[in-house]
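**Q** Here is a sequence with its predicted model. Questions after.
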Amino acid sequence: MSTKSAHLFRISVEKIDGPADYAGTSAPLAFEVESHDDILAIVDRVRAGMAFTADEASALALGVKLLGGVVLTHRRDPLFADIQPALRGFIGNLKSRVASTASQGQWKESS
């Protein structure tokens, strides 16, 4: 259930090419995720601030945001003990790089 200050997103993954899976079908995957951040705005900033293709930057931003959300929600779970410090550092570095690129006026055109 969505809280007043949260954004609610539907994430969809659909196979568009490649061999069929073992059952001969590739049903799309869709799920909802709640975030205190606007994930689409984050994706836009990363796409604009990284020297990656638009698809790579989108996948990076979305993947990190989704992983970070699960890690934060389950921060006391021992499964995530090793990744928490590294993920915090990585996210900090990513934010710094995106901000640095933005402040230098080196916004990458989306492709």
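**A** Right, received. Where do you want to start? The model shown is predicted, which means the values in this text are computed figures rather than measured ones.

**Q** from here on, contacts and neighbour counts on C-alpha atoms
**A** Fine.

**Q** which residues are in contact with the helix or strand containing Ala57?
**A** Element membership of Ala57, judged by DSSP states H and E, is helix 54-73. Identification of contacts with helix 54-73 by Cα atoms under 8 Å, 6 or more residues apart in numbering yields 35, 39, 42-44, 46-47, 50, 80, 84, 87, 91, 110-111.

**Q** Check it against this one:
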Amino acid sequence: MKGNLYKFTIEHLEDAKGNDLEANPLVFETKNHDDIFKIVEQMEGKMQLDNQDTKALLIGLKLFSEVMLKNKDSKPFKELLPHFKNFMKELKKK
């Protein structure tokens, strides 16, 4: 698959009670057809979210949408795809 290759590292810093954690990070690589850095840069300040929430939303959407597109004929993605496309169109109007 062609696309931009990304390496994600997610660290669990504290639990729900605020206790510090020492856990191994979750590390994985994945490809995406879009330049995620460019999208985040373009959308910062355009949404009614703070910058941390904007980044989390956009990165989550890009990871999710790439998996959905690769598996678009599988349930539940097949049923969700038309609604997701509409959501993305509205988001891109920002």
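**A** Received it, and whenever you're ready, just let me know what you need. Please read all numbers here as calculations on a predicted model, not as lab measurements.

**Q** quick one: TM-score?
**A** After superposition, the two chains reach a TM-score of 0.84 (TM-score structural alignment, normalised by the length of structure 2), with 91 aligned residues with a Cα RMSD of 2.0 Å.

**Q** Need the max-distance pair from the contacts of helix 54-73 of structure 1.
**A** Using Cα to Cα, the two most remote members of those are Phe80 and Ser111, lying 34.5 Å apart.

**Q** So if I had to pick from those two, which one is more boxed in?
**A** Legend: neighbour count by other Cα atoms under 10 Å for Phe80 of structure 1 and Ser111, higher for Phe80 (15 against 8).

**Q** What lines up with that one in structure 2?
**A** Residue pairing (TM-score structural alignment): Phe80 of structure 1 is matched to Phe77 of structure 2.

**Q** Do I have it right that that match meets Asn71?
**A** Yes - contact criterion Cα atoms under 8 Å: Phe77 of structure 2 and Asn71 qualify, at 6.8 Å.

**Q** Would you map the helices across structure 2?
**A** For structure 2, the helices defined by DSSP state H occupy 36-43, 51-70, 77-92.
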